[in-house]
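Novice: heads up, no residue letters with this:
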């Protein structure tokens, strides 16, 4: 996974608003500075890195939402979501093509031919996605978005700080240090992850498992963000959470493939009942064989990743991951 840059001169003893502003502006620039690399389609890692940077930025925005006047940032948030979606479409196609290429190299010639046609389909979809991305991260649009983001963030902080002194919530947040806010955010993220862990006991609940993956990602980002405040002792916890994120991410990818291949096979079955011309029968059979072979692969891979996630969570329970994290945060 792409590693975030360290944020220089981040004062953990400053107010939470001051620290959050520093983080958000740095993360925004970190994302925008990856624009050129993302548009270099000869290296698919460029899109991946910019997408991850956009996720870190949006995760930080969610972390600090209660310390700002949230609605002042609504417009910027929507635009960032659109940008992230454009990056995601290209990245998803890149990953799909990469996975299919690898699988085709292991398949029999007949199946590989069918997989090759599926790769060609994904490449056409990627070209469309890339064209959308070029528009989504236009240089002028990105510069305008940054100007809007900076202005909206300043306004959101100013309005949040203008809360009357008798507003207990406002008084509390204004007096919170960035360090103490980090402790609270990490604890909150972990409790949410723990709540969602019940999905591990429902192996076929794809949506709930996906929600758990997203929460694991957010916890990891928050741990990494505040690691320096605890002399990097939180990085070992971040590594553990990263493992869970990876397993659940791979599981989710398998679910997407299983759904797509199931739909594809259903359509192929419907076409078979129309008795295709003899000249197309061989091609049709190759496509069907490839779809079934791929479906079998992704069902097995899903089971392996599910078992890995369940085993990792069980290990955390035995080692009392929660208590270890809480103890570390109290130091």
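Specialist: Here it is on my side, so go on. This structure is a prediction, so every number in the text was calculated from the model and none was measured. Numbering: from 1, shown residues only.
Novice: C-alpha only now, for contacts and for neighbours.
Specialist: Will do.
Novice: count of neighbours near residue 240?
Specialist: 16 (other C-alpha atoms under 10 Å).
Novice: do residue 131 as well
Specialist: Neighbourhood size, residue 131 [other C-alpha under 10 Å]: 12.
Novice: adding another structure so you can compare the two:
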């Protein structure tokens, strides 16, 4: 028996590759969820969410009709984890900005940010309570049984019918279409219009799908797709910076000056600065050229 033949025998088959990849993500998801429920550590929350996102990605490739019934369960988990994670990120970004304001001697902005942080911590408290209440129900014995049925009975025929490379190509086409739509909008609409922001949001989500597919399904993809994770991570980060600054501004506007008990001049100066930063991030992005940048 040749070394080449032995190598072929030792290599896992297509179904086994999927089973291994899915199994590792499932174990990680459950472990991080359990750890997250102990003390709401931000990294545990983040990793639980990442692993749920990758599970959703692989399930979407294999079972786009969601016949296994697993997709809605992981989707709900991701949603309640995401609320806490987004609050963690938002609070940390406001804390970082407050530290800078204090360093610059801008006491008014620092005071405004302190009020925002306090408000957001109250919201996060409610999200954590919901997570503690609902996530254990999703992680029960029924999920393990459903997962075992999926792996043991449904996985093999689904793997035989689906090709991750075809899905990746479809996602690339969808991304290019959304990118073209963005360019068309920016040629005609104002850069900071609601229509432009929505188009950029759709493009960011498309980039995120490509990034996660390239990462989670790397074992099943042709070599030409292996660089996609890094490529679309960069795209996502650039568009994410625009989105983050817009979220900061929207968060402030949704709370309102009266709720935070902030003076009119301080409020107007700070929100004006944020609007300028959103526009600057738009102008500096290298994904979609903005007229005049």
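Specialist: Now that the structure is in, tell me what you want to look at. Note that this is a predicted model, so its numbers are computed, not measured.
Novice: and the residue nearest the centre of structure 1, what is it in contact with?
Specialist: The structure's structure 1 has its C-alpha centroid closest to residue 55; by C-alpha atoms, centre = their mean the separation is 5.9 Å. By C-alpha atoms under 8 Å, 6 or more residues apart in numbering, the residues touching residue 55 of structure 1 are residue 84.
Novice: Kindly recompute the last result at 7 Å.
Specialist: The contact partners of residue 55 of structure 1, by C-alpha atoms under 7 Å, 6 or more residues apart in numbering, come to none.
Novice: where's it relative to residue 307 of structure 1, distance?
Specialist: Separation of residue 55 of structure 1 from residue 307 of structure 1 (C-alpha to C-alpha, to the nearest Å): 27 Å.
Novice: Aligned against structure 1, show me the partner of residue 174 of structure 2.
Specialist: Using TM-score structural alignment, the equivalent of residue 174 of structure 2 in structure 1 is residue 192.
Novice: Quick check: closest non-adjacent residue to that match.
Specialist: Residue nearest to residue 192 of structure 1 in three dimensions, not counting chain neighbours: residue 215, with 7.2 Å by C-alpha to C-alpha, 6 or more residues apart in numbering.
Novice: In which helix or strand does the residue mapped onto the one you found from structure 2 reside?
Specialist: The equivalent of residue 215 of structure 1 in structure 2 is residue 206 (alignment by TM-score structural alignment). Element membership of residue 206 of structure 2, judged by DSSP states H and E, is helix 194-216.
Novice: do residue 279 of structure 1 as well
Specialist: Using DSSP H and E, residue 279 of structure 1 falls within helix 278-319.
Novice: Work out for me the element the closest residue to residue 262 of structure 2 other than its chain neighbours sits within.
Specialist: Distance criterion C-alpha to C-alpha, 6+ apart; nearest residue to residue 262 of structure 2, sequence neighbours excluded, is residue 112 at 6.5 Å. Counting by DSSP H and E, the element that carries residue 112 of structure 2 is helix 107-138.
Novice: now that helix and helix 264-284, what's the angle there?
Specialist: 70 degrees (axes from the mean of the first three to the mean of the last three C-alpha atoms, to 10 degrees).
Novice: mean deviation (superposed) between helix 107-138 of structure 2 and structure 1, please.
Specialist: On superposition with structure 1, the mean distance recorded for helix 107-138 of structure 2 (mean C-alpha distance after the TM-score superposition for structure 1) is 1.8 Å.
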